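A.B. asks: pasting the sequence and the predicted model now:
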Amino acid sequence: MHHTHLIFLFLQLGCLGAAQARICTVHAAGNGTDDAPAILAAFADCGKGGKVVLPSANYTIAQPMTTHMEGGSFDLHGYLSFTPDIDYWIANSYRFPFQNLSIGWHITGSDFVVDGHGTGGVFGNGQVWYSWARGAGNLFGRPMSVSITNATRAVVKNFKIIQPQFWASLVWNSTDILLTDFYVNATNMDPAAGGVNWVQNTDGSDTYQSKRITYQNWVYQGGDDCIAFKPNSTQITVRNVSCTSLNGMTFGSIGQYPDSFDILQDIFIEDVVVQNHPDAELEGGGPYSAQLDGGAYFKSWIGVDVGTPPNGGGGGRGYCKNVTIRNLHIINATVPLLLTSELTYSQLNATYANTSTFVWDDIHFYNVTGTSNTGQVIDFECSTAAPCSGWSFTDMNLTPAGGAATRGDTVCHNFFNYTGLPQCTA
């Protein structure tokens, strides 16, 4: 099914060349002049059935952009370099309703191709944001670098995102999207960091309210989730991904809004490596990224609405089911496989433990290998209000710190009707 989807997508988009009747080429103005107006004018002229070309150069982006294509293509050989004006972007970025977040660039439309040719993409000037945030998560106004928004049947390929301001990319309210051959790097080089993770919230990519999305051939190096599935993400495929990250394949967070019913369903993941960076410090004193917490991390909010999003919430309902994770290798994680149903960005309060009603069912692992740097390799903290059920584990080889596996290294609470974990203990 997954291969058929990819072949269909390439056939659908491979015929675009014959329809291209117009080419608009934009040259960088230089000297810090805002190139966004010229780029937007090119899309207005050539975005429908034509081609917009940006030769190799740095293009200054000093305002939010929405580039729309219908049957067109975008050849980006250089970088869209977002200005480091924090006050401007906080006031002027597009709003994203989930968690009250922000976006710098929307790509919208249908039947289009964006090609970075291995040399082009986004430079987010993220260091100013990392230092400004100083390790605090979800501060208002940090824009995501790019969002594939309200799009259908599209390919984004051969693309780089360097120093994203916040999440590097998002797929929102979109269908039949292929994102292939990506490189994302969020590295903190501020020597004042002192070992603190100042590259929080620099996810490689997130999906939200989208279906039939395929990620393949990705390399992510940063301080947060490699690829994360937010509410109502269905029929998602992830293949051949390398993550140096805080978390690898991340399900959620989810269940944050009390009036929502969230679904994660039909997610297929294979051939993924998740690792902690071997060097705690880079030359100059800045940390590369945070300690790797979980290679596969499932996280839902408490069942009570406490506080205000993005840093509070809870009480949402829903389920995650039909998930397959195959050929996952995890290197030096705190806990390679991790689930929490008591998520809150504020202080955890034992009063709300076991209140989550979000259901984690029908999740299957095949050929999972790796190591932890603690005494645990699995920690599944399911809720008594919504116990986990129907999980399976085949060909598992996870080694805790110290080498030998023990009964205490695999912990499962409210975890029933599973197969393949003989040492799972409550």
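C.D. replies: Noted; the coordinates are in hand.

A.B. asks: alpha carbons only for contacts and neighbour counts from here, please
C.D. replies: Fine.

A.B. asks: and the strands in the stretch 1-150 of the chain?
C.D. replies: Secondary structure of the stretch 1-150 of the chain (DSSP state E, counting those that start in this stretch): strands at 23-25, 51-54, 58-61, 65-70, 73-76, 79-82, 94-96, 101-103, 105-123, 143-144, 146-162.

A.B. asks: now these in TSV, with mean neighbour count and distance to residue 261?
C.D. replies: Below are these laid out as TSV (neighbours: other Cα atoms under 10 Å; distance: least, Cα to Cα, whole Å):
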stretch	mean neighbour count	distance to residue 261
strand 23-25	17	44
strand 51-54	25	40
strand 58-61	24	37
strand 65-70	20	29
strand 73-76	24	36
strand 79-82	24	36
strand 94-96	16	18
strand 101-103	24	20
strand 105-123	22	26
strand 143-144	28	25
strand 146-162	23	21
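
A.B. asks: and these as TSV, adding distance to residue 393?
C.D. replies: Listed next are these as TSV, based on distance: least, Cα to Cα, whole Å:
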stretch	distance to residue 393
strand 23-25	52
strand 51-54	48
strand 58-61	48
strand 65-70	44
strand 73-76	43
strand 79-82	43
strand 94-96	37
strand 101-103	36
strand 105-123	38
strand 143-144	36
strand 146-162	33
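
A.B. asks: okay, now the one to match up with it:
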Amino acid sequence: MWTMSIINSHNLLLDSILVNNTGNWVQSYNTDGADTIRSSHITFNNWTVYNDDDSISMKANSTDITITNCKFYDGLGIAMGSIGQYKDQFETIERVTAKNIEYDNTLHAFYMKTWTDDQYGYPPNGGGGGLGGLRGAAFGIGQCTRFEGAPGDGNCTNSKFQIKNIEIDGLPGTSESTRLASLQCSAIAPCTNITVVDGTLHLDSGTAKAVAANHAV
């Protein structure tokens, strides 16, 4: 499971922490550097994380989270979610700020993921139906999280969890991906007010990146 779980916690400064959860000796899963749940006013400062999952993840009812002066290696980047895992439960993530972050071979800089509205199984491994130097696109939204054993392909447009009021300002560097941002938003609760400015990411060849949207934003 996750390296550090911050649950029902408030007003914490977590400073100068090294996480190395790379599974060098045995295969590891869910190697998140840290996850917050039902917590507020949490500051991550001067973290170094080596892993192959979320570098730091904000989950249900995480508010006023600050991430500063951190270095993330080989994982998936900063994650909002997954969220919307508990059927008919309202969840929120609000006021998350990340500044002066260095990424090395992470999949994203920052991405969001919500469960679909179809419930298969129960948490922690199942659920759904809730409300409320890079390898991939620097910024991503995906509203298609679902239990791996769920039947069929799943409905990636029916999440009732709405994502809104996001600003990504300043993403310099290089990436293997041709996309600056990739947005897959729910048709039931579409993404609104998503802003990406001053994105100066380039391919190694120097080509500028594009934004790809599966649904109107």
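C.D. replies: That came through fine. The structure displayed is predicted, hence computed values, not measured ones.

A.B. asks: TM value for the aligned chains?
C.D. replies: The TM-score (TM-score structural alignment, normalised by the length of structure 2) is 0.91; 216 aligned residues with a Cα RMSD of 1.9 Å.

A.B. asks: circling back: nearest to residue 347 of structure 1, of the strands of the stretch 1-150 of structure 1?
C.D. replies: Proximity to residue 347 of structure 1 (Cα to Cα) singles out strand 101-103 among these, at 21.5 Å.

A.B. asks: which bit of structure 2 covers the closest one?
C.D. replies: Strand 101-103 of structure 1 corresponds to no residue of structure 2 when matched by TM-score structural alignment.

A.B. asks: now do the SS call for the residue positioned nearest the centre of structure 2.
C.D. replies: Central residue of structure 2 (Cα atoms, centre = their mean): residue 79, 1.7 Å from the mean position. Three-state call for residue 79 of structure 2 (DSSP: H, G, I helix; E, B strand; the rest coil): strand.

A.B. asks: once you drop chain neighbours, what's closest to it?
C.D. replies: Here the nearest residue to residue 79 of structure 2 in space, its sequence neighbours aside, is residue 57; by Cα to Cα, 6 or more residues apart in numbering that works out to 4.6 Å.

A.B. asks: I'd say the one you found and residue 35 touch.
C.D. replies: Yes - using Cα atoms under 8 Å, residue 57 of structure 2 is in contact with residue 35, at 4.7 Å.

A.B. asks: aligned partner of the residue nearest to the centre of structure 2 in structure 1?
C.D. replies: Using TM-score structural alignment, the equivalent of residue 79 of structure 2 in structure 1 is residue 250.

A.B. asks: list the contacts of that match.
C.D. replies: 225-229, 296-299 (Cα atoms under 8 Å, 6 or more residues apart in numbering).

A.B. asks: quick check: of those, which lies closest to residue 306 of structure 1?
C.D. replies: Proximity of the contacts of residue 250 of structure 1 to residue 306 of structure 1 (Cα to Cα) peaks at residue 299, which lies at 16.4 Å.

A.B. asks: please, which helix or strand holds the closest one?
C.D. replies: strand 294-301 (DSSP states H and E).

A.B. asks: residue range for that strand in structure 2?
C.D. replies: So strand 294-301 of structure 1 sits over residues 108-115 in structure 2, by TM-score structural alignment.

A.B. asks: what of stretch 355-362 of structure 1?
C.D. replies: The aligned range for stretch 355-362 of structure 1 is 158-165, by TM-score structural alignment.

A.B. asks: could you look up the SS state of residue 345 of structure 1?
C.D. replies: Here residue 345 of structure 1 is recorded as coil under three-state DSSP.

A.B. asks: need the counterpart of it in structure 2.
C.D. replies: Matched to structure 2 by TM-score structural alignment, residue 345 of structure 1 sits across from residue 147.

A.B. asks: distance check, residue 104 of structure 2 against residue 198 of structure 2.
C.D. replies: The spacing between residue 104 of structure 2 and residue 198 of structure 2, counted by Cα to Cα, to the nearest Å, is 20 Å.

A.B. asks: related to what we said a few turns ago, ok, the alignment partner in structure 1 of the residue nearest to residue 79 of structure 2 - contacts?
C.D. replies: With TM-score structural alignment as the criterion, residue 57 of structure 2 lines up with residue 228 in structure 1. With contacts taken as Cα under 8 Å, 6+ apart, residue 228 of structure 1 has the following neighbours: 203, 205-207, 249-252.

A.B. asks: reformat the residues you listed as TSV; add distance to residue 76 of structure 1.
C.D. replies: Putting the contacts of residue 228 of structure 1 into TSV (distance: Cα to Cα, whole Å) gives the following:
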residue	distance to residue 76 of structure 1
203	22
205	19
206	22
207	23
249	28
250	30
251	31
252	32
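
A.B. asks: please point out which of those structure 2 shares.
C.D. replies: With both residues aligned by TM-score structural alignment, their matches' Cα atoms under 8 Å, the contacts of the contacts of residue 228 of structure 1 that structure 2 also has are 203, 205-207, 249-252.

A.B. asks: most neighbours among those, please name it.
C.D. replies: residue 203 (31 neighbours; other Cα atoms under 10 Å).

A.B. asks: thinking again about what came up before, what about the match of residue 345 of structure 1, neighbour count?
C.D. replies: Counted with other Cα under 10 Å, the neighbours of residue 147 of structure 2 add up to 22.

A.B. asks: how about residue 173 of structure 1?
C.D. replies: Number of residues near residue 173 of structure 1 (other Cα under 10 Å) recorded here: 17.

A.B. asks: check the one 4 residues further on too.
C.D. replies: Taking other Cα under 10 Å as the criterion, the count of residues near residue 177 of structure 1 is 27.

A.B. asks: please apply the same query to residue 293 of structure 1.
C.D. replies: Counted by other Cα under 10 Å, the residues lying close to residue 293 of structure 1 total 24.

A.B. asks: give the contact list for it.
C.D. replies: By Cα under 8 Å, 6+ apart, the contact list for residue 293 of structure 1 reads 246-247, 333-336.

A.B. asks: can you show me the strands along the stretch 301-426 of structure 1?
C.D. replies: Using DSSP E, counting those that start in this stretch, the strands of the stretch 301-426 of structure 1 run over residues 317-333, 337-343, 359-360, 363-372, 378-381, 388-389, 392-399, 410-413, 415-416.
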